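> Build me a model:
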Amino acid sequence: MRAALSRLKEREKLRNLGRGIYGLPEKPMIEWSFNRSWRDYVEEIIQWSGHWVLASWSNNAKLSRSESLSKEDLLHRYGFRKWRPQLFIRPDNITGGLPAMRQRIATWSAADQFEFSEMRQVEMKLETHLMSHWNDSVQNHDNIVSLLNDSLLKTRGEITGETVAEVLSVGRCAVKSVLKNPRLPEPYGNHANLRELSTTLATYEVHGLELWTQYLEKCLE
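Reported below is the predicted structural model:
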């Protein structure tokens, strides 16, 4: 436990409030804020006008492989895919357009050297080629929805360590599934399927919070 607490402190996920007393950071970590934004992540989808957002950085030669991968992973969080060397692209179907996307990326520490631009009037042949970069990302969330519903029924009984552990694990799995969706425009994406998952997850989250509240109250008795 001491080793785990020490690692969490080093990563600034916990802070030491006194001898044997720990608390959460004064400011939420950006990763935590991003994970908690899964509701907004779904609601940000808007109708696509055919425009694209491009992201790149100009000093690729000065970056180590790990630094380059870190930047690529950050862009992947927001549905970008590599089109050409150090050039990433995604459909501009997220609310706020280019300025808002620039602001989202800028909240991360690894984003100080990104450059953004917009591309319009793309020929159909090129559009088809660009959309092929997401072939491995098209998701069907039906299995996650079923998992949430099954777990909801299963954990409505006695509150135990096993049940609260399950809702935490299943809830994390569902959130991860939402945030991995690149939010492609129709007909390339499936917004109805994603929204069904979001609605089911919202119900499950309320259930999970109630379970954990009751479980912690029992532990303190």
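> Please count neighbours and contacts with C-alpha atoms only from this point.
OK.
> Skip the chain neighbours and tell me the closest residue to the most centrally placed residue in the chain.
Note on the chain: the residue nearest the mean C-alpha position is residue 179, at 3.3 Å, using C-alpha atoms, centre = their mean. Of all residues not flanking residue 179 in the chain, residue 38 sits nearest, at 6.4 Å (C-alpha to C-alpha, 6 or more residues apart in numbering).
> how about the strands in the protein?
15-18, 21-23, 52-56, 81-84, 87-91, 115-119 (DSSP state E).
> Report how far apart the opening and closing residues of stretch 111-126 are.
End-to-end distance of stretch 111-126 (C-alpha to C-alpha, to the nearest Å): 28 Å.
> And it, what's buried?
111, 114, 116 (16 or more other C-alpha atoms under 10 Å).
> just curious, which of the residues you listed is nearest to residue 145?
Using C-alpha to C-alpha, residue 111 is the member of these that sits closest to residue 145, with 33.6 Å.
> Is it correct that residue 44 is in contact with residue 94?
Yes. Judged on C-alpha atoms under 8 Å, residue 44 makes contact with residue 94 at a distance of 5.4 Å.
> which one of those two has more residues nearby?
Under the neighbour definition other C-alpha atoms under 10 Å, residue 44 and residue 94 were set side by side, and residue 94 has more, 23 against 13.
> Alongside the first, I'd like the structure of this one:
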Amino acid sequence: MPTAKSLIQSLLLAAEDGAYPARQLVAACGLFKLTENNVRVALVRLQSEGMIAAEGRGFYRLGPAAAQLAQEIGAWRQVEARIQPWDGHYLAVHCAGLSRSDRAALQRRQQALSLHGFAELDKGLFIRPDNLKGGLEDLRHRLHALGLEDTALIFRASSFGAATEHRLAKLWPCADLNTRYQELREQLEAWLAMSARLRPDQAAREAFLIGRPAIRQVIYDPLLPQEMIDSSARAACFEAVRRFDAAGRTLWLEFFRFTDAPWAPAP
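Take a look at the predicted model:
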């Protein structure tokens, strides 16, 4: 179940550059048995962190601290356009000399690497296939913008040797990813086929609970080359997530239109 803080962040990220009135945030949190006081506390904390900002009277939008993350996450619908043919080279980030005592810096570093599909080959050495458009320089810019320290070494790598190449092939759970693509697509399509029978509050609630991990799957997908992954299954899965997201947005708009209606939230 989401917390008030995570739900508000998710709604504002989905709104991209839009703003939400506080009454709609309260109504949304109410679907998950979160109180108005929970919402107030979350809004104060998110504002103090710079993650959201008040706008006008009772409206909130993403704040400056969330800008770069929102830009990365907001591009998930077109993420496949970043993939290009792979020539067998890798991109590497060496972090072994960086501090692990600064928890905030460590969290930013880990998130930046996870968002770009890096896996740890050896302690402090993270690797991904060099199959994304823009190559090394684009990736360097993206990682630094998300908080990776300037002192991290970022470079292109190849010719690892047979033993290491064998280890590289096992860094990503490719078989599990292929299975997940198929299962997730089937789950989303099955729910969409029956969603018209649900009440607006129930539909909005379920769309969030199902759609949130589905979108996260796309956002954190390593975007591996077709030599490693079933790219057709991935494409079908991502298309299903886009259809689900579009339907979910419509269901949430319908829920907000009925926010003041006389029915009670589903138990």
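> Kindly provide the TM-score of these chains.
After superposition, the two chains reach a TM-score (TM-score structural alignment, normalised by the length of structure 1) of 0.85; 219 aligned residues with a C-alpha RMSD of 2.5 Å.
> which position in structure 2 aligns with the residue nearest to residue 179 of structure 1?
Aligning on TM-score structural alignment places residue 38 of structure 1 opposite residue 76 in structure 2.
> my guess is its match meets residue 219, correct?
Yes. The pair residue 76 of structure 2 and residue 219 qualifies as a contact (C-alpha under 8 Å) at a distance of 5.7 Å.
> Next, show the common contact partners of the two.
Here residue 76 of structure 2 and residue 219 have no joint contacts, going by C-alpha atoms under 8 Å, 6 or more residues apart in numbering.
> Could I get the full set of helices for the stretch 101-250 of structure 2?
All helices of the stretch 101-250 of structure 2, identified by DSSP state H, counting those that start in this stretch, fall at 103-115, 135-145, 162-168, 174-194, 200-219, 231-257.
> Residue 49 of structure 2: which of those helices is closest?
That would be helix 103-115 among the helices of the stretch 101-250 of structure 2, by C-alpha to C-alpha, at 12.2 Å.
> So the residue nearest to residue 179 of structure 1 versus residue 19 of structure 1, what's the distance?
Residue 38 of structure 1 is 36 Å from residue 19 of structure 1, by C-alpha to C-alpha.
> out of the two, which sits in the busier spot?
residue 38 (20 against 6).
> I'd like the distance between that one and residue 64 of structure 1.
Residue 38 of structure 1 is 31 Å from residue 64 of structure 1, by C-alpha to C-alpha.
> With structure 1 overlaid, how far apart is stretch 231-249 of structure 2 on average?
By mean C-alpha distance after the TM-score superposition for structure 1, the fitted stretch 231-249 of structure 2 averages 1.2 Å away from its aligned residues in structure 1.
> Need the counterpart of residue 211 of structure 1 in structure 2.
Checking TM-score structural alignment: residue 211 of structure 1 goes with residue 251.
> burial of residue 25 of structure 2, as a residue count?
22.
> do residue 60 of structure 1 as well
14.
> just residue 166 of structure 1 next, same as before
Neighbours around residue 166 of structure 1, by other C-alpha under 10 Å: 17.
> Can you find the partner of it in structure 2?
So, by TM-score structural alignment, residue 166 of structure 1 is matched to residue 206.
> what does residue 29 of structure 1 give?
So, by TM-score structural alignment, residue 29 of structure 1 is matched to residue 67.
> what does residue 157 of structure 1 give?
So residue 157 of structure 1 corresponds to residue 197, using TM-score structural alignment.
> With residue 191 of structure 2 as the reference, measure out to its match.
10 Å.
> who has more neighbours, those two?
Using other C-alpha under 10 Å, the more surrounded residue of residue 197 of structure 2 and residue 191 is residue 191, with 15 against 9.
> For that one, give its distance to residue 209 of structure 2.
Distance from residue 191 of structure 2 to residue 209 of structure 2, by C-alpha to C-alpha: 12 Å.
> same question, residue 251 of structure 2
13 Å.
> neighbour count winner among those two?
Neighbour totals were compared for residue 251 of structure 2 and residue 209, and residue 251 leads with 23 against 13 (other C-alpha under 10 Å).
> and the strand or helix carrying residue 11 of structure 2, what does it pack onto?
Assigned by DSSP states H and E, residue 11 of structure 2 belongs to helix 4-14. For helix 4-14 of structure 2, the elements it packs on are helix 22-30, helix 36-48, strand 59-62, helix 67-74, judged by 3 or more C-alpha pairs under 8 Å, 6 or more residues apart in numbering; DSSP states H and E.
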